[in-house]
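Participant: With the sequence up front, the predicted model follows.
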Amino acid sequence: MTEGEGTRRTPLNRERVLHAAVALADAGSGIEALSMRKLAQVLGVVPMALYKHVANKGELLTGMVDTVVGEIDPPAPGVHWKGAVRDRVLSARRALHRHPWAPRVIESLPAPTSAMLDHLEAVIGLFRSGGLSADLTHHAMHALGGRVLGFTQELFTGSPGADAGAAAQLAVRYPRIAEIAATAAHAQGGSAVDGGCDDQFEFEFALDVLLDGVERLHRAGWTSAAGGRL
């Protein structure tokens, strides 16, 4: 065997292309750093070789989302349905935190990917196996919204401390908003709202409020008939 035969390159396949694309987006400035040319360079192939595995940039992005969603861990067996849903949603959040570009790509997709549908199917299955009706599960999924995939759109994304003068003027006009903003004493680093709220705390708080409410409705035998009134 010659030296060249003993050091053959790893064959290119779809999985390798997608993992390389995810790594490239993670290492750069997100999707903006990704191009078929750069991806081909990383993999040591000509750009045309990529098109045997992904038809275009859109299919590449879809596959990257599936790769990220595939990192979501199932809950431990035997966990109560509420804890199981919570665990799976928080696992989704951890997966998306590892790939900060993913939420924007997910929001831009024209339809859910196969892995996203698998995840939704699993979450719905946790509700249903916990005894919740299809009716209540339907509304619970609506209430969870994008949170079921581990992210939410923040209501306020500005930095309240960026301009003290402007902030003071806003406080005069919007005193209740200023009052609520001033209560963010639990703020930690890494928030999407600089100097504001702890995103992880707020995410888990809202998730727990939603799941507690769903559990209360389930125990009360809630249905959507007659406007969902108990």
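Facilitator: Yes, it's here.
Participant: make it CA atoms for all contacts and neighbour counts henceforth
Facilitator: Will do.
Participant: Strands along the chain, start to end?
Facilitator: Using DSSP state E, the chain contains no strands.
Participant: Helices along the protein, start to end?
Facilitator: Residue ranges of the helices in the chain, as given by DSSP state H, are 3-6, 14-27, 36-43, 47-50, 57-69, 81-98, 102-108, 114-129, 134-144, 164-173, 175-181, 199-219.
Participant: Export the ones you listed as JSON lines, with columns for distance to residue 75.
Facilitator: Formatted as JSON lines, these follow (distance: least, Cα to Cα, whole Å):
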{"stretch": "helix 3-6", "distance to residue 75": "43"}
{"stretch": "helix 14-27", "distance to residue 75": "24"}
{"stretch": "helix 36-43", "distance to residue 75": "34"}
{"stretch": "helix 47-50", "distance to residue 75": "35"}
{"stretch": "helix 57-69", "distance to residue 75": "15"}
{"stretch": "helix 81-98", "distance to residue 75": "5"}
{"stretch": "helix 102-108", "distance to residue 75": "22"}
{"stretch": "helix 114-129", "distance to residue 75": "10"}
{"stretch": "helix 134-144", "distance to residue 75": "18"}
{"stretch": "helix 164-173", "distance to residue 75": "44"}
{"stretch": "helix 175-181", "distance to residue 75": "35"}
{"stretch": "helix 199-219", "distance to residue 75": "16"}
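Participant: before we go on, here's another structure to hold up against the first:
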Amino acid sequence: MGEKTFREPLSRERVLAAAVALADAEGIKALTMRRLAADLGIEAMSLYYHLPGKEGLLDGLAETVVGEIDAAVSHIETAGADQDWRTRLRQRFLAAREVMLRHPWAPGLLGTRTTIPAGVYAYYDGIVATLISGGFSYRLAHRALHAFGSLALGFASEVFSPASAGGSMDVEVAEAEFAAMAEALPHLMAMAAAETHDVADPTLGWCDSQVEFEFTLDLLLDGLGRIRC
């Protein structure tokens, strides 16, 4: 009798790991229950024992990404527990960004979820704890969270996005769309042309390059340092 082939039991964690791998390889639009089941070598109905449909799958992806952020931040917090509040927050946000750059579909996904991933509250509690230990009041900590916005999760919200107006996020196509508006909006379009990202710059959107992310983050941290006293 031949040896039996071992097959790893199907679990929620295994399904979500396969979903993340598929989204990373082909984008979030390629992720369907049928395609995911095919990648796992199972029938699509088997997925419903672990995730309640497509929305449950997307919620699970959001939880997975937040879990990766928590793990990355936990590592740097342990290594830099004696650092000042500014350094700790900067490292925390940049660690979150590394996760987002691994999963460029994640910022868009997090913005569409109506259910907040379980780990988000604990993550933000850590941010507030860092501010309080750095000498901030709870009132200033609350205002800081508003100022940080999505930077805390590693990405910057778009200021102007061609996609939000039904256009394209492809750089060449977007440039053509902007060029068509140059006469009516000369200063805005000149700024957009000047700020077109270098393809070597890791970016998560039209207005979210690494340089812009760190510029905004440092500006906020410097400002918070001034008003703390």
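Facilitator: Arrived safely. Because the structure is predicted, anything quoted here is derived from the model rather than measured.
Participant: Nearest to residue 190 of structure 1 among the helices of structure 1 would be which one?
Facilitator: helix 199-219 (7.9 Å; Cα to Cα).
Participant: Taking helix 81-98 as reference, get the angle to the closest one.
Facilitator: Counting by axes from the mean of the first three to the mean of the last three Cα atoms, to 10 degrees, helix 199-219 of structure 1 lies at 150 degrees to helix 81-98.
Participant: Can you say which of the helices of structure 1 is nearest to residue 154 of structure 1?
Facilitator: Among the helices of structure 1, the nearest to residue 154 of structure 1 by Cα to Cα is helix 199-219 (8.7 Å).
Participant: follow-up on the earlier one: could I get the helices of structure 1 as CSV with distance to residue 151 of structure 1 and mean neighbour count?
Facilitator: Converted to CSV, those look like this (distance: least, Cα to Cα, whole Å; neighbours: other Cα atoms under 10 Å):
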stretch, distance to residue 151 of structure 1, mean neighbour count
helix 3-6, 46, 8
helix 14-27, 17, 18
helix 36-43, 27, 16
helix 47-50, 31, 16
helix 57-69, 12, 19
helix 81-98, 6, 20
helix 102-108, 7, 16
helix 114-129, 13, 17
helix 134-144, 10, 16
helix 164-173, 28, 12
helix 175-181, 21, 13
helix 199-219, 8, 15
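Participant: Contacts only, for residue 123 of structure 2.
Facilitator: residue 70 (Cα atoms under 8 Å, 6 or more residues apart in numbering).
Participant: what's the counterpart of it in structure 1?
Facilitator: Counting by TM-score structural alignment, residue 123 of structure 2 corresponds to residue 119 in structure 1.
Participant: From the structure, what's the count of residues near residue 146 of structure 1?
Facilitator: Using other Cα atoms under 10 Å, residue 146 of structure 1 has 15 other residues around it.
Participant: ok, it - contacts?
Facilitator: residue 152.
Participant: In structure 2, what residue corresponds to it?
Facilitator: Here residue 146 of structure 1 is matched to residue 150 in structure 2, going by TM-score structural alignment.
Participant: ok, now how distant is that match from residue 65 of structure 2?
Facilitator: 14 Å (Cα to Cα, to the nearest Å).
Participant: likewise residue 29 of structure 2?
Facilitator: Residue 29 of structure 2 is 17 Å from residue 65 of structure 2, by Cα to Cα.
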